[in-house]
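> Below are the sequence and a predicted model for it; my questions follow.
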Amino acid sequence: MTGNMKNPGRGDDRDTSKALAKIDPNTHAGKVLAALHEQPMSNIEVMWELNIAHPPAAVRDLRRAGIGIVTQEHPHPTKPGEKIKRYHLINEG
């Protein structure tokens, strides 16, 4: 990727409010977006709580729509010394 290419979902200058208006809340992407507004979630949390078989596809669709989502490492809740990754919405304002 060249230095001048934009990376959706990573803080570029897209209008997030327009992107949000395009997301159908009844789709997997819409359900993930609503959940991420409440709290960061890992793949397994999305799978269990939202009954979505492949969360990365929904996150990919949101990023392509211009929604700012980052993946951050967190301590594993039950395995000391290990990490899990959670999706976070980038602040929209």
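That came through, no problem. Just so you know, these numbers come straight off a predicted model, no measurement behind them.

> CA atoms for contacts and neighbours, from now on please.
Fine.

> how about the strands of the chain, start to end?
For the chain, applying DSSP state E gives strands covering 41-42, 69-75, 83-89.

> And the first one, what does it pack against?
To tie it back to what came earlier, the one meant is strand 41-42. strand 83-89 (3 or more CA pairs under 8 Å, 6 or more residues apart in numbering; DSSP states H and E).

> Just list what the strand it packs on packs against, helices and strands only.
Looks like strand 83-89 contacts helix 28-38, strand 41-42, strand 69-75 (3+ CA pairs under 8 Å, 6+ apart).

> putting a second one here so we can go through both:
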Amino acid sequence: MEGQPAAMMKQNSGYTMLLHERSVTRMFVYVEVLKCGSTTRFLSHACDPNVAFFEMQNRTTVKELTITIKSVNAGTQLTVNYDKQI
């Protein structure tokens, strides 16, 4: 996967999720969770996760969805495998 240009990397807080897909205008798509985002920024890493990321593009908008991939009881920590999904 191609990474962000060096100039853009300087703006990252270290909590940036760079997505695999680019927008229809060929721009990099990423979520800077210190500045915006949802409760998904609190997901923890696990090798055997109970949620996964899925990208959805609708015209010029790209959304990152978090979907449960296992049964999850109330109060259970939500986990995702960062390795290959972002």
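Received the coordinates, thanks. Note that the structure is a prediction, hence the values are computed from the model and not measured.

> Need the TM-score from the superposition.
The TM-score (TM-score structural alignment, normalised by the length of structure 2) is 0.22; 41 aligned residues with a CA RMSD of 4.9 Å.

> quick one on the thing from earlier: including distance to Asp61 of structure 1, could the helices and strands packed on strand 83-89 of structure 1 go into TSV?
Below are those laid out as TSV (distance: least, CA to CA, whole Å):
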stretch	distance to Asp61 of structure 1
helix 28-38	7
strand 41-42	16
strand 69-75	11
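
> Reformat these as JSON lines; add distance to Ala58 of structure 1 and mean neighbour count.
Shown next, in JSON lines, are these (distance: least, CA to CA, whole Å; neighbours: other CA atoms under 10 Å):
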{"stretch": "helix 28-38", "distance to Ala58 of structure 1": "4", "mean neighbour count": "18"}
{"stretch": "strand 41-42", "distance to Ala58 of structure 1": "13", "mean neighbour count": "19"}
{"stretch": "strand 69-75", "distance to Ala58 of structure 1": "11", "mean neighbour count": "15"}
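
> Ser17 of structure 1: which of the strands of structure 1 is closest?
Nearest to Ser17 of structure 1, of all the strands of structure 1, is strand 83-89, at 13.4 Å by CA to CA.

> Could you check that closest one and say which residues are buried?
Lys85, Arg86, Tyr87, His88, Leu89 (16 or more other CA atoms under 10 Å).

> Is it correct that the second one is in contact with Val59?
No. With contact taken as CA atoms under 8 Å, Arg86 of structure 1 and Val59 are classed as non-touching, separated by 11.3 Å.

> mind checking which helix or strand Leu19 of structure 2 is in?
strand 16-22 (DSSP states H and E).

> Quick one: list the elements packing against the helix or strand just after that strand.
Scanning forward in sequence from strand 16-22 of structure 2 by DSSP H and E, the next helix or strand is strand 28-32. Packing partners of strand 28-32 of structure 2 (3+ CA pairs under 8 Å, 6+ apart): strand 16-22.
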